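Dropping a prediction and its sequence here:
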Amino acid sequence: MSSYEEPNLSIQSFHQCSSLISIKLSTTNFLVWKSQILPLIQSLGIEHHITNLQKPADEITDSDGKKTKNPKLDIWINNDGLLMSWLLSNMKEEVLNMIFGGDTTYSIWRSLQEHLLPNTEENEAQLKNSLYALSKGMLSLEEYTRKFKEIRDKLAAIGKPLGDVDKVFQMAQGLGEKYKEFRILSFVKTSIPII
């Protein structure tokens, strides 16, 4: 039997949440999409549907030993169906084709993680390689800074933001010899502990 308290939700509960979702899930934005979806699922009190496969027992036994249908099971089934439909409606067709056949919200969520988290990790590696390879070279300082910021923002968008020291270090590394004094000053400032 499930140890979670199951709220009695309706389509309206999910309809109200839909206006708070600004993007649909694609094969490249899982972490950003999840950062919008997960707090809403938590606010509805049904996060256990994506973290735990356990559902209420089919029957309950009263004090006389008589078995009856568990009313909590119907509520769980209703909530799981509503949540599953809501999640699917917030996905692009390319993702829907990847997870076809899930019969519970839990199985769909697991499928999403199995298919899309590796994409996120691969994307992180590609972005970091681009960042390490980025140099000012023949670019103007403005172009270099813009490209650096684009990569940095993309890393943050997939949930892998650079720390402040890494930002300064990588930015300074790509500037080259002409900006040697800036590089030294940046290194010294980031090495001094802030009290």
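Received, thanks.

Only C-alpha atoms from now on, for both contacts and neighbour counts.
Noted.

now the helices: where do they sit in this structure?
11-18, 30-43, 48-51, 71-89, 93-96, 105-133, 141-157, 164-173, 180-191 (DSSP state H).

Dump those into TSV; add mean neighbour count and distance to residue 59 as well.
As requested, the helices of the chain are exported to TSV (neighbours: other C-alpha atoms under 10 Å; distance: least, C-alpha to C-alpha, whole Å):
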stretch	mean neighbour count	distance to residue 59
helix 11-18	13	26
helix 30-43	16	27
helix 48-51	18	20
helix 71-89	18	8
helix 93-96	15	34
helix 105-133	16	22
helix 141-157	16	45
helix 164-173	16	55
helix 180-191	13	62
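
Select, out of these, the one closest to residue 24.
Each of these was checked against residue 24 via C-alpha to C-alpha, and the shortest separation belongs to helix 30-43, namely 7.0 Å.

Tell me which of the helices of the chain lies nearest to residue 60.
The minimum distance between residue 60 and the helices of the chain falls on helix 71-89, with 8.8 Å, by C-alpha to C-alpha.

Residue 58 contacts residue 70, doesn't it?
Yes: under the criterion of C-alpha atoms under 8 Å, residue 58 lies in contact with residue 70, with a separation of 5.6 Å.

Put this next to the first one:
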Amino acid sequence: MDPLVENPNNPPPAATATATATNAAVAAVPIAATTLTVTNPFANSLNSSLTVKLDRLNFLAWKSQVLPTVIGHGLDDILLTGAAPPRLMVDGSVNPEHISWVRKDQLLLSWLRSSMSEAMLGFLPQYTSSNSAWRALEQRFTSQLKARILQIKSQLSTIQKVVTLIS
């Protein structure tokens, strides 16, 4: 056999070392003979796409930048529903789609955290998925917005009473 032609039964030493290291890293997770390709959904434009970091006062402005970016990258199902594919296939093997989903979710969670001020990061350490962090942020800021609306309505009512008394 020509030494320049690779023999699939006898891979070159570098390929063997790589395959062994790769297999050792995932030995605890048996995967069927499937090639799993996970692309970074953030590789194109997320680093510079947000001009506002989330703080205690700008949730709506921050959200108005985050949602179109997430939707544009096709990650809205992960962020808004949190519905992961089944972990295991019918035959008991690990579902490659689940692995890909978890990786995308963790990249999304990391990206969300990187778009926040340090003060806001302290609010999220216990959340381990992008969806749980998103729901917690929406709940926190929705209640703040409702309280602010009630405060403004009260102030407006007071102003209207004063105007009525003056007239």
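In hand now; what should we look at? Note that this is a predicted model, so its numbers are computed, not measured.

Can you give me the TM-score here?
The TM-score (TM-score structural alignment, normalised by the length of structure 2) is 0.65; 129 aligned residues with a C-alpha RMSD of 2.7 Å.

Tabulate the helices of structure 1 (CSV), appending distance to residue 24 of structure 1.
Conversion of those to CSV gives the following (distance: least, C-alpha to C-alpha, whole Å):
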stretch, distance to residue 24 of structure 1
helix 11-18, 11
helix 30-43, 7
helix 48-51, 18
helix 71-89, 8
helix 93-96, 10
helix 105-133, 13
helix 141-157, 14
helix 164-173, 30
helix 180-191, 39
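
ok, residue 42 of structure 2 to residue 82 of structure 2 distance?
18 Å (C-alpha to C-alpha, to the nearest Å).

any idea which residue sits dead centre in structure 2?
In structure 2, the C-alpha closest to the average C-alpha coordinate belongs to residue 108, at a distance of 2.1 Å (C-alpha atoms, centre = their mean).

Quick check: closest non-adjacent residue to the alignment partner in structure 1 of that residue.
Pairing criterion TM-score structural alignment: the partner of residue 108 of structure 2 within structure 1 is identified as residue 83. Distances taken as C-alpha to C-alpha, 6 or more residues apart in numbering place residue 105 nearest to residue 83 of structure 1, at 6.8 Å, with adjacent residues excluded.

Need the counterpart of that neighbour in structure 2.
By TM-score structural alignment, residue 105 of structure 1 lines up with residue 130 in structure 2.

wait, doesn't that match sit right on residue 105?
Yes: applying C-alpha under 8 Å as the test, residue 130 of structure 2 and residue 105 come out as touching, 5.9 Å apart.

shared neighbours of the two, which are they?
When contacts are counted by C-alpha atoms under 8 Å, 6 or more residues apart in numbering, residue 130 of structure 2 and residue 105 have 78, 79 as shared neighbours.

thinking again about what came up before, how far away is the match of residue 108 of structure 2 from residue 174 of structure 1?
On the measure of C-alpha to C-alpha, residue 83 of structure 1 and residue 174 of structure 1 end up 47 Å apart.

sorry, back to before: for the residue nearest to residue 83 of structure 1, give me its contacts.
Applying C-alpha under 8 Å, 6+ apart, we find residue 105 of structure 1 in contact with 49, 50, 80, 81, 83, 84.

what's the farthest-apart pair in those residues?
The largest separation in the contacts of residue 105 of structure 1, counting by C-alpha to C-alpha, is between 50 and 81 at 12.2 Å.

Disregarding residues adjacent in the polypeptide, which is nearest to the equivalent of residue 65 of structure 2 over in structure 1?
In structure 1, the residue equivalent to residue 65 of structure 2 is residue 36, according to TM-score structural alignment. Leaving aside its sequence neighbours, residue 36 of structure 1 sits nearest to residue 21 (C-alpha to C-alpha, 6+ apart; 6.3 Å).

distance of the counterpart of that neighbour in structure 2 from residue 152 of structure 2?
Residue 21 of structure 1 maps onto residue 50 of structure 2 when the alignment is built from TM-score structural alignment. Using C-alpha to C-alpha, one obtains 29 Å as the distance from residue 50 of structure 2 to residue 152 of structure 2.
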